[in-house]
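K.L.:
return atomic coordinates for the entry below.
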Amino acid sequence: MDPLFNTTGAPIGATSAPNTTNNGTEYWNQFVQPVWRIVLWAIAYSCIVIVSVVGNVTVIWIIMAHKRMRTVTNYFLVNLAFAEASMSAFNTVINFTYAVHNEWYFGLVYCRFHNFFPIAAIFASIYSMTAIALDRYMAIIHPLQQRMSSTETKVVVAVIWALALLLAFPQYYYSNTDEQPERVVCYIEWPKYTIFDFETMYYVCVAILIYFLPLMVMGWAYLVVGLSLWASEIPGDSSDRYKEQLTAKRKVVKMMIVVVCTFAVCWLPYHVYFLLHQFFPDMFLERFIQQVYLFIMWLAMSSTMYNPIIYCCLNDRFRAGFKQAFRCCPFVPRGSYEGLELKSTRYLQTQTSVYKASRMETSVSTVLQVGDDGDQAKPKVVTATSSGSTVLNSSLDLTSNGSSSHSVSKTVSETSSFYSSNNLHD
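P.N.:
Just a heads-up that it's a prediction; the model follows:
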């Protein structure tokens, strides 16, 4: 994972500061920094861990604890949140400690895990985003085709993790520790082949598979989806439901585009650093490279904390869930939350409209009553009053073919259907 420590010699980016032991033997102490700089970096990395773990665990709770949130897209968001929280918890602090002290304190087993797990977590994260992009593409561009079921989604998640572990396995297999004078280092001892450079080939493949290729796929998918959702105007006679659905789809796609762009910006410097290290290793012997590496690693690790913030800002249901999760905090306003179901703002507005409509006097049906003398049926209208009682009105004049009755019934039916099915995903 860390190109600074992948060689058995002096680590890339080491700043050399000579020190003398009691017996007069001189050794080189790399990565010497003033205390104030270490404290600032420690605060920066600690913020990543706290925000990432708390935020992503909350996202998992919001989705798994509420039935209405268990959609195909959200299952992939659970996988994304799990990968990011795990990488932040298990690797961020260790990365920082090793980069600052240049000494490995955690043993061989964790050395292998330290080099192995980040590759797998990044793979799982970006391919979860790719799966969401393809799912959005199918739902919007090919709406008549069958969507993935819950079981199929879980199978896709399992396949993503299987491929992630397979790609990261060489990092685990070739990891080792070495006890040098005054310190222990964790490194990757790549095999040497005369035909090709295995290390360079592996890192180039990793950069392509976990960054450039999925970003190209997602860029193409969201470009097509964006043109479909934003390029065409909404028809003037479209129903309110159609406009609601279109707005909801746009919000989901907009949120995921922000997530993908954030990931791309955060990890681009790291992959560039990786590739430059493979082809121009002499550049990384400069004294300043340690600070460059600490910043690049911080930026890459910080990608794990942005997604919960994006969900909260751009999605009504996640915002309601976060308000519920942190309702005990004094600075968190009370949100709209009903039982175990999260309600979007639009849904609550719809329910308010239904409630207000029920308070008004509205004709809901016609009742035909036939007299005992067999006379022609007279139309009677059931009227709901604000007090909840009903009044029969027989003075309504209907046309002979019953068209007005049909129109009233149709209107009431369409209205009920709209309000009962208006639980749109944000």
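K.L.:
okay, CA-based contacts and neighbour counts for the rest of this
P.N.:
Will do.
K.L.:
what packs against the helix or strand hosting residue 319?
P.N.:
Element membership for residue 319, per DSSP states H and E: helix 316-325. Contact here means 3 or more C-alpha pairs under 8 Å, 6 or more residues apart in numbering; DSSP states H and E; on that basis helix 316-325 packs against helix 35-64, helix 289-314, strand 337-338, strand 341-342.
K.L.:
now the longest one against helix 316-325, angle please.
P.N.:
If I follow you right, that is helix 35-64. Angle of helix 35-64 versus helix 316-325, following axes from the mean of the first three to the mean of the last three C-alpha atoms, to 10 degrees, is 110 degrees.
K.L.:
buried ones in helix 35-64?
P.N.:
Buried residues in helix 35-64, counted by 16 or more other C-alpha atoms under 10 Å: 38, 41, 45-46, 48-49, 51-53, 55-60, 62-63.
K.L.:
contacts for whichever helix or strand comes after that helix?
P.N.:
Counting by DSSP H and E, the next helix or strand C-terminal to helix 35-64 is helix 72-87. Residues from elsewhere that reach helix 72-87, judged by C-alpha atoms under 8 Å, 6 or more residues apart in numbering: 52-53, 56-57, 59-60, 63, 117-118, 121-122, 124-126, 128-129, 131-132, 135, 148-150, 153-154, 157, 304-305.
K.L.:
got it, and stretch 220-233?
P.N.:
For stretch 220-233, contacts defined as C-alpha under 8 Å, 6+ apart pick out 133, 134, 136, 137, 140, 141, 246, 249, 250, 253, 257.
K.L.:
residues near the residue nearest to the fifth one when sequence neighbours are not counted, how many?
P.N.:
Read it as residue 140. Among residues not flanking residue 140 along the chain, residue 225 sits closest, at 6.8 Å (C-alpha to C-alpha, 6 or more residues apart in numbering). If you count neighbours by other C-alpha atoms under 10 Å, residue 225 ends up with 23.
K.L.:
can you mark which positions in the helix or strand encompassing residue 225 are buried?
P.N.:
In this structure, residue 225 is located in helix 213-226 according to DSSP H and E. Using 16+ other C-alpha under 10 Å as the burial criterion, the residues of helix 213-226 that qualify are 214, 215, 218, 219, 221, 222, 225, 226.
K.L.:
would you turn those into CSV with distance to residue 393?
P.N.:
Output for the buried residues of helix 213-226, formatted as CSV (distance: C-alpha to C-alpha, whole Å):
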residue, distance to residue 393
214, 66
215, 65
218, 61
219, 62
221, 58
222, 56
225, 53
226, 53
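K.L.:
please give me the structure for this one as well, since I'd like to look at both together:
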Amino acid sequence: MAGLLQTNVSLKNISVEQYELHSSCQMSPSVQHQNVLIPTIYSIICILGVLGNGLVVFVLSHSSSRKTVANTYILNLALSDLLFVLSLPFWAVYYSFDYDWIFGKLMCKLCGGLLTLNLYASIFFITCMSIDRYMAIVHPLKAQRCRNVCRARVVSFIVWFAAGLASVPTLIFRDTLAIGDVNACVIQFLSPSWFVGFALMKNILGFLLPFAIITSCYCSIGKHLLTAPGLDKSTSNLDKVLKMVGAVVLAFFFCWFPFHMLTFLDVLVSLKVLQLCSVSNIISLGMPFTICLGFSNSAINPFLYCFVGNHFREQLGGLTQTLSLGSSQKRGSFSTRLSSFTRKLSDLRDLSPLENEAV
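P.N.:
Purely as a prediction, here's the structure:
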């Protein structure tokens, strides 16, 4: 069955016409044991994503110091990633059943909508955090006037609304479709032009524009830290900030660039700019794995933005101390183990004295 559906019709926004176009080529055999490998990867991402993002949401929701601009964006980012990774078990079962969707039309739309919602919301919140860090470090005086929690909440609402609006086509057009002897969960656009427009919107709004903003912000931060007067350029704190800057940009790029590159190639195939079956084979074989790579960003985000951050560790430590005092008689309790984990995290050096609330 994996040979029948060479392209991941569940997760790739593909029209019926687009599926027929790929099917006209003599497709290369699918990766061996793909129906085992992909669900395994999804399961790992789901477990790490639920643990990481769940802990972030728990800590920031109960911490007395949660009302900061940075924490507002981090909390919303974690909520977006958590909602999405909770849908991964459905996609894992879908792969293991060789693209046979057994959960019905409503769950097909809902899981597809969560996928698209997270694709936009996650990247938009990362972009907001990048701009916030840029303002806090490069323009601290101006940031004191314009950075406040109320404004961050308004921006967060706008991000959720924009991401939800971008997910509407998925909710409308995604449906179950009988292909061969399976019921696939696909997007059935009215014409190939709808697919082209939807794919280009993902490329531009979901990658190119946010990546340009993120890169510009962190390049400016790095330049400021290297050239600002009064900063010791040899300090380990500065070195760690620069490494963090590089990690943020590289993680974003390497997680999402392969997926968006194959999506753009698929657009070229749809427009018949590329009519090589070899390109269609590359798209069909590579798309499931580039999707896995993109999804892994939801598991990486909490570790990248929170657990390496000094202020989040302080909030986690304060919260676990409170929990430990409330249940001191239970030495083997979850709070005790969490406190031990916090102490290990606290052994890491501070990220930066310059970001008073950025992480």
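K.L.:
quantify their similarity with the TM-score.
P.N.:
Once superposed, chain against chain, the TM-score is 0.75 (TM-score structural alignment, normalised by the length of structure 2); 321 aligned residues with a C-alpha RMSD of 3.9 Å.
K.L.:
rewinding a little: just the buried ones from the contacts of stretch 220-233 of structure 1?
P.N.:
Counted by 16+ other C-alpha under 10 Å, the contacts of stretch 220-233 of structure 1 give 133, 134, 136, 137, 140, 246, 249, 250, 253, 257 as buried.
K.L.:
what about the helices in the stretch 301-426 of structure 1?
P.N.:
316-325, 345-358, 403-420 (DSSP state H, counting those that start in this stretch).
K.L.:
most packed of the ones you listed?
P.N.:
Counting by mean count of other C-alpha atoms under 10 Å, helix 316-325 has the highest mean neighbour count of the helices of the stretch 301-426 of structure 1, with a mean of 22.
K.L.:
quick one: it to chain centroid distance?
P.N.:
Averaging C-alpha positions (C-alpha atoms, centre = their mean, to the nearest Å) puts helix 316-325 of structure 1 15 Å from its chain's average.
K.L.:
from residue 293 of structure 2, how far off is the equivalent of residue 273 of structure 1 over in structure 2?
P.N.:
Mapped onto structure 2 by TM-score structural alignment, residue 273 of structure 1 lines up with residue 262. For residue 262 of structure 2, the distance to residue 293 of structure 2 equals 13 Å [C-alpha to C-alpha, to the nearest Å].
K.L.:
likewise residue 314 of structure 2?
P.N.:
Distance of residue 314 of structure 2 to residue 293 of structure 2, computed by C-alpha to C-alpha: 31 Å.
K.L.:
cool, residue 305 of structure 2 as well?
P.N.:
Counting by C-alpha to C-alpha - residue 305 of structure 2 and residue 293 of structure 2 are separated by 18 Å.
K.L.:
follow-up on the earlier one: would you point out the most distant pair within the contacts of stretch 220-233 of structure 1?
P.N.:
The most widely separated members of the contacts of stretch 220-233 of structure 1, counting by C-alpha to C-alpha, are 134 and 246 (18.0 Å).
K.L.:
did I read that right, residue 176 of structure 1 in a strand?
P.N.:
Yes. The assignment for residue 176 of structure 1 is a strand, going by DSSP: H, G, I helix; E, B strand; the rest coil.
K.L.:
which residue of structure 2 sits opposite it in the alignment?
P.N.:
By TM-score structural alignment, residue 176 of structure 1 lines up with residue 175 in structure 2.
K.L.:
before we move on, what about residue 214 of structure 1?
P.N.:
In structure 2, the residue paired with residue 214 of structure 1 is residue 210, using TM-score structural alignment.
K.L.:
shouldn't its match be in contact with residue 125?
P.N.:
No. Using C-alpha atoms under 8 Å, residue 210 of structure 2 is not in contact with residue 125, being 9.7 Å away.
K.L.:
can I get the helices of the stretch 301-426 of structure 1 in CSV with distance to residue 88 of structure 1?
P.N.:
Shown next, in CSV, are the helices of the stretch 301-426 of structure 1 (distance: least, C-alpha to C-alpha, whole Å):
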stretch, distance to residue 88 of structure 1
helix 316-325, 20
helix 345-358, 32
helix 403-420, 42
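K.L.:
do a quick rundown of the strands in the stretch 51-200 of structure 1.
P.N.:
Ranges of strands within the stretch 51-200 of structure 1 are 175-180, 183-188, based on DSSP state E, counting those that start in this stretch.
K.L.:
so how far is the first one from its chain's centroid?
P.N.:
The reference is to strand 175-180 of structure 1. 37 Å.
K.L.:
equivalent analysis for the last one, please.
P.N.:
From the chain centre to the centre of strand 183-188 of structure 1 is a distance of 34 Å (C-alpha atoms, centre = their mean).
K.L.:
coming back round to it: now do whichever helix or strand the match of residue 273 of structure 1 is part of: distance to the chain's middle.
P.N.:
Using DSSP H and E, residue 262 of structure 2 falls within helix 236-270. Distance, stretch centre to chain centre, for helix 236-270 of structure 2: 11 Å (C-alpha atoms, centre = their mean).
K.L.:
equivalent analysis for stretch 218-226 of structure 1, please.
P.N.:
For stretch 218-226 of structure 1, the distance to the chain centre is 17 Å (C-alpha atoms, centre = their mean).
K.L.:
that one against structure 2, how far on average?
P.N.:
Compared with structure 2 after the fit, stretch 218-226 of structure 1 shows a mean deviation of 1.6 Å (mean C-alpha distance after the TM-score superposition for structure 1).
K.L.:
same question for stretch 122-138 of structure 1.
P.N.:
Here stretch 122-138 of structure 1, set against structure 2 after superposition, deviates by a mean of 1.5 Å using mean C-alpha distance after the TM-score superposition for structure 1.
K.L.:
which residues of structure 2 does that stretch align to?
P.N.:
Under TM-score structural alignment, the match for stretch 122-138 of structure 1 is residues 119-135.
K.L.:
ok, residues contacting the matching stretch?
P.N.:
69-70, 73-74, 76-77, 80-81, 142-143, 147, 156, 159-160, 163, 166, 205-207, 210-211, 213-214, 217-218, 220-221, 298, 355, 358.
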